[in-house]
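1. I would like to see how this sequence folds:
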Amino acid sequence: MITIAFGAATTAAETVEGVDLSAKRAIVTGASSGIGVETARALAKAGADVTLAVRDTAAGEKVAADIVASTGNARVQVALMDLSVRDSIDAFAASWRGRLDILVDNAGIMATPERRTAEGWEMQFATNHLGHFVLTTRLHDALAAAGRARVVVVSSVGHVNGDIIWDDINFERHPYDEWKAYSQSKTANILFAVEAARRWADDGIMVNALNPGRIWSTGLSRHMTVPPASFEPESSDGVTVKDIPQGAATSTLLAASPLVEGVTGQYFEDCQPAVPHTPGLRRGFAAYAVDPAAAARLWQVSLDMIG
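-> Have a look, this model is predicted:
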């Protein structure tokens, strides 16, 4: 069991205090808003060369300028990538040159109205899982070339609300439900980390997933008009609301801290390895989200979907 002296109140900057990333190259998806910004900022503050992979490059350039100004690290770039558009992902991956030490699969959408990609894929599953699946597998060789590379997959406690709907992932036969679609995409994030960790162990690539925590003040919740009861500062399930720097802490820990060197195929929350989910609590991992057989099944399903 690893010992980590961080918790729910830890900030992203605190997880990498004293860590030198000046020789590292990193990509953070969705780094034009929310916890992606603070994850990128913490990595840049520690000296990493950071690429912000974003849909809105104008917003990304503003964020990059702010990160450069606040960290003094000029090695912050912006690149266009839309995780719901296969050609965009392919173009980004094809343009990458050299090794990749850190990949933070951070971008995501939540509880959106029913939308589909050009391929007909349900948008939340396509963006949150399939897009990152394509990106990460396309960048495998760059990660392997780095030696001891890390992949960080941002999931959510929302995965405990439901397993993958294996017989109808794209809601072609079931009525669309925005929360079922979200939960299955977040379950997929964890299963992807489990299987990638297994497949890529011999390449020295560490892959972990995480729950960033309960954070109201990000664009992820833009389809919700008011905070639900579970977003009260102190709720009955014992979880407190985090600010954005605190929400980015677990991502940054897994991306860069020596405290988790060698850890792979795990699910973290509040900067700690998570425990099995207990009904009634908004914590922990569902058994179906870490099932090796389901993880292998999802990998094949994902390959079949993307062709």
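
2. only C-alpha atoms for contact and neighbour calcs from this point on.
-> Noted.

3. so what's the spatially closest residue to residue 263 that is not a sequence neighbour up against?
-> Nearest non-adjacent residue to residue 263, counting by C-alpha to C-alpha, 6 or more residues apart in numbering: residue 206, 6.6 Å away. By C-alpha atoms under 8 Å, 6 or more residues apart in numbering, the contact list for residue 206 reads 148-151, 197, 200, 262-265.

4. how far away is residue 206 from residue 138?
-> Distance, residue 206 to residue 138, by C-alpha to C-alpha, to the nearest Å: 16 Å.

5. swap in residue 263?
-> Taking C-alpha to C-alpha, one finds residue 263 at 22 Å from residue 138.

6. just residue 176 next, same as before
-> Residue 176 sits 30 Å away from residue 138, taking C-alpha to C-alpha as the criterion.

7. ok, residue 196 next?
-> Distance, residue 196 to residue 138, using C-alpha to C-alpha: 13 Å.

8. the structure of the following sequence is requested for comparison with the preceding one:
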Amino acid sequence: MVPEDPPVQAYKELDPMPDRIVTPFTAASTAADVVDGVDLTGRRAIVTGGASGLGIETARALATAGAEVTLAVRDLAAGAAVADDLIATTGNKYIHVAHLELADRAEVAAFVAGWDGPLHILVNNAGVMAAPLSRTPDGWESQFATNHLGHFALATGLHPALAQAGGARVVSVSSSAHLGSAVIFEDINFERRAYEPWAAYGQSKTANVLFAVEAARRWADDGIAVNALHPGGIRTKLQRHVSEEELEAARKAAGSKAVWRTPEQGAATSVLLAASPLVEGATGHYFEDCNEAEPNVPGSRTGVAAYATDPEAASRLWELSSR
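-> This next block holds a predicted model:
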């Protein structure tokens, strides 16, 4: 006699996160899959780093669903070329391009000042990876300044527009590289410790998750949902400072089943958090493979580190970033 399957509740009791948010989508899903059937007509979105890689495919999916999309980019010519392509391929005429240099506080302030009206979706996608040591004029290490501080200033500056929209969503693109380093508050800028590009990148990606945790808490009453994610391994211009040997080593470290994803697949989790009704009401979480991630098991390259969701660290980072 074949035993009956245990009830669903039994599986939930074995799950370390029985309330974990799961969707029908997987690591193989594309941004187009996730947004299929979603109507974003009348909604306005900003995608930073929208002129390359994941940014293009994130913007393409949002535009396909009918959103008005602004590409916030460093290279206006590249942004204009992408905008032309998106208009031609999606039929959406409401694609705009605006200049944004995240490492420059004045540039971020100018972008914020130039925004008018509600903002329904903000995708903090732009970034720099494993770059040689450099500092901003204010003395901040460049990866932390670009990946975290610039996006922090952008999101907090646009907070009134997000609150005005009602039900806005902020998406913070992090990485499994956050597992490489907590935020080292005692020496964020590598002034007393030797600079290591991957440690600096990992620290900035942890900051992206901590931002989502604290913003979700602070902005809950404004109806703003804020979530972070790992997009998976994708070959883009983000890796311009990384050798082929380093990239292959990173892929192998991620596990025997790790494969490079297409940009369309890499953008799927961002688009899920930006647009899908399946995650309505979710805020303060970290996602990977289009589902909420489980806690990281030390030694593995999946899940979210406890230090990246620590509410005390999140509050401390917010106060430091505000200053």
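
9. quick revisit: aligned to the residue nearest to residue 263 of the first structure, what sits in the second structure?
-> Using TM-score structural alignment as the criterion, residue 206 of the first structure maps onto residue 225 of the second structure.

10. where does residue 172 of the second structure land in three-state SS?
-> strand (DSSP: H, G, I helix; E, B strand; the rest coil).

11. ok, which stretches of the second structure are strands?
-> Using DSSP state E, the strands found in the second structure span residues 44-48, 68-73, 95-99, 121-124, 169-173, 225-230, 286-288, 291-292.

12. which elements pack onto the first one?
-> The criterion is 3 or more C-alpha pairs under 8 Å, 6 or more residues apart in numbering; DSSP states H and E, and the helices and strands that strand 44-48 of the second structure contacts are helix 53-64, strand 68-73, strand 121-124.

13. can you put the ones you listed in CSV and add mean neighbour count and distance to residue 207 of the second structure?
-> Formatted as CSV, these follow (neighbours: other C-alpha atoms under 10 Å; distance: least, C-alpha to C-alpha, whole Å):
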stretch, mean neighbour count, distance to residue 207 of the second structure
helix 53-64, 27, 20
strand 68-73, 25, 21
strand 121-124, 27, 12
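
14. mind putting those in TSV, distance to residue 235 of the second structure included?
-> Converted to TSV, those look like this (distance: least, C-alpha to C-alpha, whole Å):
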stretch	distance to residue 235 of the second structure
helix 53-64	8
strand 68-73	19
strand 121-124	19
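
15. how about the ones you listed, which one is nearest residue 8 of the second structure?
-> Ranking these by their distance to residue 8 of the second structure (criterion: C-alpha to C-alpha) puts helix 53-64 first, at 34.2 Å.

16. check the mean deviation of the closest one from the first structure.
-> Helix 53-64 of the second structure differs from its equivalent in the first structure by a mean of 0.3 Å after superposition (mean C-alpha distance after the TM-score superposition for the first structure).

17. relative to strand 44-48, how tilted is that helix?
-> 170 degrees (axes from the mean of the first three to the mean of the last three C-alpha atoms, to 10 degrees).

18. the stretch 51-200 of the second structure: helices as residue ranges?
-> Taking DSSP state H, counting those that start in this stretch, the helices of the stretch 51-200 of the second structure run over residues 53-64, 76-90, 105-114, 142-144, 151-157, 159-165, 197-218.

19. buried residues of the last one, list them for me.
-> So that's helix 197-218 of the second structure. Applying a neighbour-count criterion of 16 or more other C-alpha atoms under 10 Å, the buried positions in helix 197-218 of the second structure are 197-217.

20. and residue 75 of the second structure? What does it align with in the first structure?
-> By TM-score structural alignment, residue 75 of the second structure lines up with residue 56.

21. also residue 128 of the second structure?
-> Going residue by residue (TM-score structural alignment), residue 128 of the second structure aligns to residue 109.

22. who are the contact partners of the closest residue to that match other than its chain neighbours?
-> Counting by C-alpha to C-alpha, 6+ apart, residue 220 is the residue found nearest to residue 109 of the first structure once chain neighbours are left out, at 5.7 Å. Shown in contact with residue 220 of the first structure (C-alpha under 8 Å, 6+ apart): 34, 108-110.

23. and those residues as CSV, adding distance to residue 119 of the first structure?
-> Converted to CSV, those look like this (distance: C-alpha to C-alpha, whole Å):
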residue, distance to residue 119 of the first structure
34, 28
108, 19
109, 18
110, 20
